[in-house]
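>>> This is a predicted model, with the sequence first.
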Amino acid sequence: MQQGRTSIAVPVVVATAAIAFYSAMDAVMKALTIAIGVYNAMLWRMLVATLIAGLVWLALRSPRPSRAGLRMHLIRGIMSSLMAILFFWGLARVPLAQGVALAFIAPLIALYLAALILGEKIERRAILGSLLGFAGVLVIMLAQAEADLGPEAFRGALSILGSAMFYAWNIVLMRQQALVAKPLEATVFTGLIIAACYLPFAPFWGALPPSDQYGPILLSALFGVAALTLLSWAYGRAEAQYLAPIEYTAFVWAALFGLVLFAEPVRPLTLIGAAMIVAGCYVAAKPKKAPLADAMIEV
């Protein structure tokens, strides 16, 4: 029984660390988007991130991707390029914690997409955990409704909701991609596809960033590479229904970064919602106890 618990616990811990890196990247990217625009922020981050991951991939003499792997990299890369532009455009217009909370609809959708596309059986506790987490999101939205957001923030919220629809599919794609490609390969080639999607627009929208933005661009790239690699590793070792609800822990980081970096206050209802989200993650990710016969064999 201990072996079964460990097999789920390790990917859960790794995925949680990946979400922390993603949240740090979101905070840096929000500042970058405000400073140089969403297109240039994404273009330069992806170019730097792909260069870093690519050099590591070459240094390790990694094998070439399979045909199935290339297909998954292409699909996920194209989808991620749209998802990221929508998300960071919206994130520059709403508080960080609210933006992340809006995106939390994605893991809930992903549970059912995983059942539809991957044939995963959704266990009752995974459904209950996701519903609890989603209820926490509603509480957070109630807290944010107290503030006067304005039309620009409303458009930002709609953009993030659109991104969340793509991200729900992205969660399922991560599971499919992880089954045919190693984590570093997924990071390198997904990044290449995303960068390739942005480059054709460089003559119209591209610009060299000012020197004071070099550090944030490098930092966002490093955070992104670490997050994507860790998350790919985790999804290669556990089903989406166990890992998808862990996305909710991003709110805790978003609230912290929003307060420290952007002076965005966190309301009491927001904290209550965050507690519900964390509880939902625990319920959904907690592995089922093995039957007595299985436990005896594993021991």
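That came in fine, so what should we check first? Numbering: from 1, shown residues only.
>>> all contacts plus neighbour counts: C-alpha atoms, from now on.
OK.
>>> Contacts only, for Phe134.
Phe104, Ile105, Leu108, Ile277 (Cα atoms under 8 Å, 6 or more residues apart in numbering).
>>> wait, which of those is closest to Gln177?
Comparing these against Gln177 with Cα to Cα picks out Leu108 as the nearest, at 19.9 Å.
>>> next SSE after the host helix or strand of Ala186?
Ala186 belongs to helix 183-198 when assigned by DSSP states H and E. Proceeding N to C from helix 183-198, the next assigned helix or strand is helix 202-205, under DSSP H and E.
>>> ok, back up a step: as TSV, the contacts of Phe134 with secondary structure, distance to Leu158 and neighbour count would be great.
Formatted as TSV, the contacts of Phe134 follow (DSSP: H, G, I helix; E, B strand; the rest coil; distance: Cα to Cα, whole Å; neighbours: other Cα atoms under 10 Å):
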residue	secondary structure	distance to Leu158	neighbour count
Phe104	coil	13	29
Ile105	helix	13	22
Leu108	helix	18	21
Ile277	helix	22	32
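>>> Who are the packing partners of the helix holding Ala186?
helix 38-59, helix 67-91, helix 214-235 (3 or more Cα pairs under 8 Å, 6 or more residues apart in numbering; DSSP states H and E).
>>> Quick one: distance of the helix or strand following the longest one to the chain centre.
Following the chain from helix 67-91 toward its C-terminal end, the next helix or strand by DSSP H and E is helix 96-103. Distance, stretch centre to chain centre, for helix 96-103: 12 Å (Cα atoms, centre = their mean, to the nearest Å).
>>> what's helix 96-103 in contact with?
27, 90-91, 137, 140-141, 144, 157, 160-161, 163-164, 248, 250-251, 254-255, 257-258, 264.
>>> picking up where we left off before, quick check: of the contacts of Phe134, which lies closest to Gly129?
Using Cα to Cα, the contacts of Phe134 come closest to Gly129 at Ile277, 8.4 Å.
>>> another one to put next to it:
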Amino acid sequence: MQANTTSRTDKLGSGWMVMAALFFALMGGLVKKAGQDFDFGFYELVFWRTVFAVVLLGALAWMRRERFATPHWGAHLSRGVAGTLGVLLFFYGITHLPLATAVTLNYTSALFLALLSWLFLKEKIAPTMWLALLLGFAGIVVLLRPTFAAGQEWAGLIGLAAGLCAGWAYLQVRELAQLGEPGWRVVFYFSVVATLISAVLATWDGWQPLSWQSAPYVLGIGATATIAQLCLTRAYKVGRKLVVAALSYLTVVFSTLVGVWWLGDAIHWQEVVGMGIIIASGIWGAARR
């Protein structure tokens, strides 16, 4: 009853996902600019993205007197490692591919989630859902053709692997939800694991010193990512699930605009077609589910 009341009183409703998509796109742009202009490695960019969430979520949970203890440490660790790998590969893709291409490849997580649910959870996939999956993977082939033609096969495959790891992480998030873990704790412990792993890798790879010029970028990465996550959570709480799922693909559209107008990315027509196919398959799959 309370959730329905909240949905009626929140005028933005599903529109929170539009805000989330915008801030996720801005985060991607900041990641790419920080890598290009200040030579930050993707390890330390992941660190700055996640340490912000650790501090903010930890402080909010402490002020609300939430319980940090959990009986599911192993599940949190497994989800944290899978999610961290996904973010590391995603940030690698952002720093080596056009922003829109990297973001679209990361959004293949919905396709991989369906396949992983079928393989490991033995969930049935309807014939129409199989068609949506085949359409989505056809879109991946179209999207990656210009990338492969430009000799960026490795970056393209890593970007696709980011989508696979994200799908695997989402599968584990679903299992944690079924165990009764609150959403804030899932995000918090993922951020803790990601911060620790990325800190170790960045120390091994070498840190770039912060300056007055670079600090706004790394702080902006953490701030935009956290705001986007909060908007996304709000959207799924008060919005219509199908509408929210469809609007989430605006991240690809906003990332394309950010990439072309701010970062100077060149987008091939085949990449635009591939993005459109992947978006259509994702929305179709969400509708069928």
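Cool, the structure landed. These figures come from a predicted structure and were not determined experimentally.
>>> Give me the TM-score for these two chains.
The TM-score (TM-score structural alignment, normalised by the length of structure 2) is 0.77; 275 aligned residues with a Cα RMSD of 3.6 Å.
>>> that older thread, mean distance between the helix holding Ala186 of structure 1 and structure 2 after superposition?
Its aligned residues in structure 2 lie a mean 1.5 Å from helix 183-198 of structure 1 after superposition (mean Cα distance after the TM-score superposition for structure 1).
>>> so what corresponds to Leu108 of structure 1 in structure 2?
Under the alignment defined by TM-score structural alignment, Leu108 of structure 1 is paired with Leu111 of structure 2.
>>> Please identify the helix or strand for the residue nearest to that match when sequence neighbours are not counted.
Excluding the flanking residues, the one nearest Leu111 of structure 2 by Cα to Cα, 6 or more residues apart in numbering is Leu133, at 6.0 Å. Secondary structure from DSSP H and E places Leu133 of structure 2 in helix 127-149.
>>> Which position in structure 1 pairs with Ala53 of structure 2?
Checking TM-score structural alignment: Ala53 of structure 2 goes with Ala49.
>>> Oh, that last question was meant for Ala100 of structure 2, not what I typed.
Match for Ala100 of structure 2 (TM-score structural alignment): Ala97.
>>> Please give the number of neighbouring residues around its match.
Close neighbours of Ala97 of structure 1, defined as other Cα atoms under 10 Å, add up to 26.
>>> what does Arg45 of structure 1 give?
With other Cα under 10 Å as criterion, Arg45 of structure 1 counts 25.
>>> Could you tell me which residues make contact with it?
Counting by Cα under 8 Å, 6+ apart, Arg45 of structure 1 touches Ile217, Leu218, Ser220, Ala221.
>>> can you tell me how far the residue most central in space within structure 2 sits from Met275 of structure 2?
With distances taken as Cα atoms, centre = their mean, Asn106 lies nearest the centre of structure 2, 6.7 Å away. Using Cα to Cα, to the nearest Å, Asn106 of structure 2 is found at 11 Å from Met275 of structure 2.
>>> ok, now His96 of structure 2?
Taking Cα to Cα, one finds His96 of structure 2 at 18 Å from Met275 of structure 2.
>>> what do you get for Met63 of structure 2?
For Met63 of structure 2, the distance to Met275 of structure 2 - Cα to Cα - is 42 Å.
>>> Comparing the two, which shows the higher neighbour count?
Met275 (26 against 9).
>>> Scan structure 2 for its longest helix.
helix 153-178 (DSSP state H).
>>> Please name every helix or strand in contact with that one.
Using 3+ Cα pairs under 8 Å, 6+ apart: helix 153-178 of structure 2 touches helix 73-96, helix 99-106, helix 109-120, helix 127-149, helix 183-205.
>>> Just want the angle from that helix to helix 73-96.
Using axes from the mean of the first three to the mean of the last three Cα atoms, to 10 degrees, the inter-axis angle of helix 153-178 of structure 2 relative to helix 73-96 is 150 degrees.
>>> Quick one: residues contacting the closest residue in space to Leu105 of structure 2 that isn't next to it in sequence.
Leaving aside its chain neighbours, Leu105 of structure 2 sits nearest to Leu160 (5.2 Å; criterion: Cα to Cα, 6+ apart). Listed by Cα under 8 Å, 6+ apart, the contact set of Leu160 of structure 2 reads Leu105, Asn106, Thr108.
>>> follow-up on the earlier one: report the buried residues of the helix holding Leu133 of structure 2.
129, 132-133, 135-137, 139-140, 142-147 (16 or more other Cα atoms under 10 Å).
>>> swap in stretch 273-289 of structure 2?
Buried, per 16+ other Cα under 10 Å, within stretch 273-289 of structure 2: 274-286.
>>> just those now: which is nearest Asp37 of structure 2?
Met275 (27.2 Å).
>>> how close does Gly136 of structure 2 get to Gly274 of structure 2?
9 Å.
>>> ugh, typo on my part, it should be Lys124 of structure 2
Lys124 of structure 2 is 27 Å from Gly274 of structure 2, by Cα to Cα.
>>> same check, this time on Ser78 of structure 2
Ser78 of structure 2 is 32 Å from Gly274 of structure 2, by Cα to Cα.
>>> and the match of Ala100 of structure 2, how far is that from Val266 of structure 1?
For Ala97 of structure 1 relative to Val266 of structure 1 (Cα to Cα), the value is 8 Å.
>>> what touches both of the two?
Ala255.
>>> Quick check: Gly35 of structure 2 touching Phe42?
Yes. Judged on Cα atoms under 8 Å, Gly35 of structure 2 makes contact with Phe42 at a distance of 7.3 Å.
>>> Now the common contact residues for these two.
Thr95.
>>> In the helix ranked longest in structure 1, which of the residues would be classed as buried?
Ranked by number of residues, the top helix in structure 1 under DSSP H is helix 2-36. By neighbour count on 16+ other Cα under 10 Å, the buried set for helix 2-36 of structure 1 is 8-9, 11-12, 14-33, 36.
>>> mind checking what Gly258 of structure 1 lines up with in structure 2?
Using TM-score structural alignment, Gly258 of structure 1 pairs with Gly259 in structure 2.
>>> Tell me who's in contact with its match.
Contacts of Gly259 of structure 2 (Cα under 8 Å, 6+ apart): Gly29, Pro98, Leu99, Ala100, Asp265.
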